[in-house]
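In: here's my sequence, what's the structure:
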Amino acid sequence: MNNGEKQDLKILIAAPEGFTRAGLKHYLQAWPGGAQVWEAVDSEEAITLTASLRPEVLICDVDLTPDGGVEVVTHLRDTLHDEAPIVLLLGRHLTNDQLMAALATRAGGIVDKSAPPEVLFTAMSEARQGHVFVSSPFITQLFKNFILLPAASGDAAAKIAAALTKREFAVLCLIAQGLSNVEIAGRLNLAEATVKSYSSHVFEKLGVRGRVQAALMAVSAGIASASLGHPVLASP
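Out: Okay, here's the model as predicted:
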């Protein structure tokens, strides 16, 4: 390709509603410098097209079917690793669990569907520069979530540690960091299937439904400290 030849930004839109896809496609084709835009109607097509077309940006509806947008991002991270696209998740009226799960995927941004169209361009520009964009309503929700977290308690941390084996506790700490099963397996030198087994034991013993609730419990107990989408291990 000649240096002077135009290189369109490759974008994949994954949303269940045709009206949403058509509106986004029409708007995104005005991207400065040009854009090549594809559409996916469900999570399976989003994963398949991402693997084959390798878009730089994936704009994915949180409510994608049959698997949600968060699950799509997690799958792409686990399979494509550093070659996974920048992902902007679209949502409206997200529950606290949905918001925390979206942040934990390390997506490039979470955009409120009710925001003005130009916000999407801002989000894309920020994400391409390595920043995380979060729409204002979700930032407010995040602050409220963190305020509502109970104060760190040594007793709570001790109870969690006592309920888990040493290896299960290590897995919980890495879940709280936002790491995927593949990343945890690499960190602990375990098979991915083994990590999944440990994770299931952790959820069962702590009485939580999944990774987000387990991470929040670790944060509230003082085992990990909260940060935007990347809870980090607290000092021993």
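
In: from here on, just use CA atoms for contacts and neighbour counts.
Out: Will do.

In: max-length helix in this protein?
Out: For the chain, the longest helix by residue count, based on DSSP state H, is helix 192-206.

In: mind giving me the packing neighbours of the helix or strand that it is followed by?
Out: Later in the chain than helix 192-206, the nearest helix or strand by DSSP states H and E is helix 211-220. Contacting helix 211-220 under the criterion 3 or more Cα pairs under 8 Å, 6 or more residues apart in numbering; DSSP states H and E are the following elements: helix 96-104, helix 166-176, helix 192-206.

In: second chain to compare with the first, below:
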Amino acid sequence: MTTPPPPIRVLVADDQMMVRQGFTMLLGGEPDIEVVGQAVDGHDAIAQVSELAPDVVLMDIRMPGLGGIEATARITAPADSTVKVLVLTTFDLDEYVYEALRAGASGFLLKDASADELAHSVRVVAAGEALLSPNLTKRLIGEYSRVTRTVSRDPGKARVGALTERETEVLSLIAQGLSNTEIAELLVVAEQTVKTHVGRILAKSGLRDRTQAAVFAFETGLVRPSGRMT
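Out: Predicted structure coming up:
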């Protein structure tokens, strides 16, 4: 008899008690998800990550003291960090998307998401996938296009040059928000083959996860705002 995998350990960080309790209740009914703690601000979140070792942190953007973006940066900064941060906010604003992903967040979800969407998002992020809602992905592309016009791309271009043609193609598709399954269907290859390509892309480029890979693709100019490769 196969032993089921351990539940995904989640820490909820939000300064509003009702929000923390609401998320805890919604996720508590999922058999494969366990809420292991609640944090009231960024400092508390950092301390509880160290103590509880969650797999995923649901991180509010605006909190007193230390906000969610800075807390995310500190949590994901260690090279050996495996914690995924899913940023939650009521503000559908470009700068929050950009800053959160730059800080190391693996996903970005609006607080009005349904219970099913929330649970799905936790599973996706825990599995190492990047998560952005479609409307936020479009805005993110535009923001990177604007910001990276003034950024030197030479160091990044050298790392892109280390990738094979297929790896470069997979990287561009990651940046467009496609999952491994969708990439496999598009390229007509096995999903495991895509996973292998993703692993090699991360290793060659010195990147932590798919979200950093997407950031990298935009910042080096590999992908244009239209979603096309350069």
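
In: just put the helices and strands packed on helix 211-220 of structure 1 in JSON lines and tack on distance to Asn3 of structure 1 and mean neighbour count.
Out: Output for these, formatted as JSON lines (distance: least, Cα to Cα, whole Å; neighbours: other Cα atoms under 10 Å):
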{"stretch": "helix 96-104", "distance to Asn3 of structure 1": "37", "mean neighbour count": "21"}
{"stretch": "helix 166-176", "distance to Asn3 of structure 1": "44", "mean neighbour count": "21"}
{"stretch": "helix 192-206", "distance to Asn3 of structure 1": "43", "mean neighbour count": "16"}
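
In: and of those helices, who's closest to Phe143 of structure 1?
Out: For Phe143 of structure 1, the closest of these is helix 96-104, at 11.2 Å, according to Cα to Cα.

In: quick one: the strands in structure 2?
Out: For structure 2, the strands defined by DSSP state E occupy 8-13, 33-39, 56-60, 84-89, 107-110, 131-132.

In: can you map out the helices along structure 2?
Out: Going by DSSP H, structure 2 shows helices at 17-28, 42-52, 68-76, 94-103, 115-126, 134-147, 154-161, 165-175, 180-187, 191-205, 210-219.

In: not counting the longest helix of structure 1 itself, show me its contacts.
Out: 160, 163-164, 167-169, 171-172, 181-182, 184-185, 209-211, 214 (Cα atoms under 8 Å, 6 or more residues apart in numbering).

In: and those, which is closest to Pro32 of structure 1?
Out: Of all the contacts of helix 192-206 of structure 1, Pro32 of structure 1 sits closest to Val182, with 36.5 Å by Cα to Cα.

In: ok, Glu139 of structure 2 - contacts?
Out: Careful, residue 139 of structure 2 is Arg; it's not Glu. Here Arg139 of structure 2 is in contact with Asp94 (criterion: Cα under 8 Å, 6+ apart).

In: just give me the closest of the contacts of helix 192-206 of structure 1 to Met100 of structure 1.
Out: Using Cα to Cα, Arg211 is the member of the contacts of helix 192-206 of structure 1 that lies nearest Met100 of structure 1, at 9.9 Å.

In: how near is the closest one to Tyr198 of structure 1?
Out: 12 Å (Cα to Cα, to the nearest Å).

In: please apply the same query to Ala170 of structure 1.
Out: Ala170 of structure 1 is 10 Å from Tyr198 of structure 1, by Cα to Cα.
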